[in-house]
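Novice: Using only what follows, build the 3D model:
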Amino acid sequence: MPATASHRIAINGLTDIGQVRNENEDNIRWYNHPTLPFGYVVVADGMGGYNGGSTASTIAVNYIGKHLEAIVNPTFQSCTPNQQELIIQSTLIEAINVANAEILLAKQKNPQLGQMGTTVAIAIIWQDQVTISHLGDSRAYLWDKQGFIQLTKDHSLVQELIDSGSLNEDQARQSNIRNQITRALGVTQSVDPSINNYQLTQNCLLMLCSDGLTEYLDNGQLDYVLSTHRPALECCYRLIDDANLLGGKDNISVGIIEYTLEAAHQSSSQATFTAPPAQPDEDITVRKFVQ
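Specialist: Have a look, this model is predicted:
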């Protein structure tokens, strides 16, 4: 079936300084191909004090974005689906490594930026395939008519305590170490991003965000907004408004991909993803690739 006829995507993204900070250290970049069902969202939450955080997040989204936008070319389009999947994954890994190296180089050139680094969350969509990657505590979620799922697990000290059973989710949200991350861009010479690939089988929304949003809105509240607020892409504005009304202590970034599959091609499955024998929070996903 022709890809351009059966898959449609629309993308929107927004970043906001919040109510307290003097500078926005978040950055977001997104792209929607004008004729093909290809696009991406990159959210980066910088750290490192005045100017440093915004520099790191800007480097991250720009270098990653430029690499991703070069994926769809005549050679790529002539490849098989399996080959295309591998091209996307290898390009993504290269992009993350280049961004990491560029941040380290900027720190070397300017000692005032010596403490900078950034989280990153990335979603790349091509036809019915979506690749999700992240470092740190910026997150990716999926919403469809069957429910709401968090696709990423934070690289943070608090998440390690949750995994060990020392903290529950409510305690973690109040912890004074909740912002201490264990992986980021621009901190070490090598990086270890989490990367997963999924197949979409019905209409859905993919949402990426920085922790300026999830500090205030839990998964139930995010689910409610994505379920009820339309047009779907305007959820970006609604979610940022909600976080600001609740305090807006941090910068806030939200990106949303709206994926639509023509009715004739929609799966009769009872879930957006076919269920594998996996953990309970992944019971509506097909994880095709893991790093």
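
Novice: When you work out contacts or count neighbours from here on, use the C-alpha atoms and nothing else.
Specialist: Noted.

Novice: wait, S138 sits on H155?
Specialist: No. Counting by CA atoms under 8 Å, S138 does not reach H155; the two are 9.0 Å apart.

Novice: So the two - more neighbours on which side?
Specialist: The neighbour comparison of S138 against H155 (other CA atoms under 10 Å) goes to S138, with 27 against 21.

Novice: For T35, which residues are in contact?
Specialist: T4 (CA atoms under 8 Å, 6 or more residues apart in numbering).

Novice: Surely it is within a strand?
Specialist: No. In this structure, T35 is coil, not part of a strand, as judged by DSSP: H, G, I helix; E, B strand; the rest coil.

Novice: Endpoints of stretch 121-133, how far apart?
Specialist: End-to-end distance for stretch 121-133: 6 Å, by CA to CA, to the nearest Å.

Novice: this one next, for a side-by-side:
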Amino acid sequence: MESIRLAVNGRTDIGQVREENEDSIRWFAAPDHPFAYIVVADGMGGYSGGATASNIAADTLKKYLDGLLEHTFLSCSPDQQQLMLRAVLLDAINIANREILSAKGAHAQLSQMGTTLVVAVIWHDYLIVAHLGDSRAYLWNNYGMQRLTRDHSVVQEMIDSGQLTSEQAQESSVRNHITRALGVSEQVEPDINSWKLTENALLLLCSDGLTEYLDDHAIERVLATHRPALECVYRFIDDANRFGGRDNISAGILEFASQVETLTTDSESSITLRPQREDVTVRKEQR
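Specialist: Next comes the predicted model:
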């Protein structure tokens, strides 16, 4: 019989400089089913705008994910459930985008708002991650750490083309320019990828208020050594604030424990949705 335990924790913090927290985070683990998720959204658009956009995104994803575990879903085959989960994520992301655009049209003071989004869901041993922007998802297990998302940003494109190193990107004047976000255009193309989890693992979702200060090696050290694992969220917030805390900081940890042991990519059920248009460049507030 399958034996999977999921536990989740999250935290968001205003940081040391900002006057408002424009990040939003939601997390949940079902008590009766092996189902859990984390949603992190990093808003932009000035006072009240960023917070409004990120809350719309986070609340919309939460609403649709909370409604997933009903009779139709539970009675489906595992393959059908994976397809339904992907469809629910896409629908929720598109609905959140429309709601942000609608709020922008109705309130002039919100006209510049938008938000990044990263969401991860585990159902049994199936992990699915969707994202837009530079909020990230990482997975750590006994073999090390893997970054599950690639930033939709100008500096990431420059790194990919060889114009910048990762170290130079940290100091770049365009490091806060993102190329995909919610609330910017009527069409959104999140990247969606999925994996089969076959050994114990930790999943981290975070906003760039954390990754501005902690590189992948520093993040991996914390995930590998800090216990209890769910309390890593407090350590990450404290570290980012200690190093300057120029931005809001959000971190969510999802702990996957199974009796089975090895992380393999589920190539048959994995898909990345590629953009069919040129990405829009959005400039987030200077950190």
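
Novice: Tell me the spacing between the equivalent of N179 of structure 1 over in structure 2 and V121 of structure 2.
Specialist: Under the alignment (TM-score structural alignment), N179 of structure 1 maps onto N176 of structure 2. Per CA to CA, N176 of structure 2 is found 27 Å from V121 of structure 2.

Novice: which one of these two has more residues nearby?
Specialist: Using other CA under 10 Å, the more surrounded residue of N176 of structure 2 and V121 is V121, with 24 against 20.

Novice: Where in structure 1 does stretch 9-27 of structure 2 align, residue-wise?
Specialist: Taking TM-score structural alignment, stretch 9-27 of structure 2 hits residues 12-30 over in structure 1.

Novice: Could I get the buried residue list for that stretch?
Specialist: 12-19, 23-30 (16 or more other CA atoms under 10 Å).

Novice: Repeat that for stretch 252-262 of structure 2.
Specialist: 252-258.

Novice: Show me what L110 of structure 2 aligns to in structure 1.
Specialist: That one, L110 of structure 2, aligns with L113 by TM-score structural alignment.

Novice: From D154 of structure 1, how far off is the alignment partner in structure 1 of E186 of structure 2?
Specialist: Aligned counterpart of E186 of structure 2 in structure 1: Q189 (TM-score structural alignment). Note on Q189 of structure 1: its distance to D154 of structure 1, by CA to CA, is 21 Å.

Novice: more neighbours, the two?
Specialist: D154 (18 against 10).

Novice: ok, now which ones touch the closest residue to the more buried one other than its chain neighbours?
Specialist: Distances taken as CA to CA, 6 or more residues apart in numbering place D137 nearest to D154 of structure 1, at 4.5 Å, with adjacent residues excluded. By CA under 8 Å, 6+ apart, D137 of structure 1 lies in contact with 119, 153-156, 181, 210-211.

Novice: Include distance to E234 of structure 1 when you put the residues you listed into TSV, please.
Specialist: Converted to TSV, these look like this (distance: CA to CA, whole Å):
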residue	distance to E234 of structure 1
T119	24
K153	25
D154	26
H155	29
S156	30
I181	30
S210	17
D211	19
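
Novice: any idea which of those residues is the one closest to R8 of structure 1?
Specialist: The nearest member of the contacts of D137 of structure 1 to R8 of structure 1, counting by CA to CA, is S210 at 25.6 Å.

Novice: What's the local residue count around that closest one?
Specialist: Around S210 of structure 1 there are 29 residues (other CA under 10 Å).

Novice: What does it correspond to in structure 2?
Specialist: So, by TM-score structural alignment, S210 of structure 1 is matched to S207.

Novice: Next: V254 of structure 1.
Specialist: By TM-score structural alignment, V254 of structure 1 lines up with A251.

Novice: Looks to me like its match is in a strand.
Specialist: Yes. Assessed with three-state DSSP, A251 of structure 2 lies in a strand.

Novice: just the strands in structure 1 please.
Specialist: Here structure 1 has its strands, by DSSP state E, at 7-16, 26-32, 38-47, 117-118, 120-126, 129-135, 139-144, 147-150, 194-199, 204-209, 252-261, 289-290.

Novice: Could you check how far C232 of structure 2 is from A251 of structure 2?
Specialist: 9 Å.

Novice: on that earlier part again, over to the match of stretch 9-27 of structure 2 now: how far is its first residue from its last?
Specialist: 7 Å.

Novice: My read is that T4 of structure 1 contacts P37, right?
Specialist: Yes. The pair T4 of structure 1 / P37 is scored as a contact, 6.2 Å apart, by CA under 8 Å.

Novice: Neighbour count: the two, which is higher?
Specialist: Legend: neighbour count by other CA under 10 Å for T4 of structure 1 and P37, higher for P37 (21 against 12).

Novice: List the contacts of the more buried one.
Specialist: So, once contact is read as CA under 8 Å, 6+ apart, P37 of structure 1 ends up touching 3-4, 7-9, 125-127.

Novice: can you list the residues you listed in TSV and add distance to G48 of structure 1?
Specialist: Shown next, in TSV, are these (distance: CA to CA, whole Å):
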residue	distance to G48 of structure 1
A3	43
T4	43
H7	40
R8	39
I9	35
I125	31
W126	34
Q127	37
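
Novice: Checking those against structure 2: which ones persist?
Specialist: Counting by both residues aligned by TM-score structural alignment, their matches' CA atoms under 8 Å, these that remain in contact in structure 2 are 7-9, 125-127.
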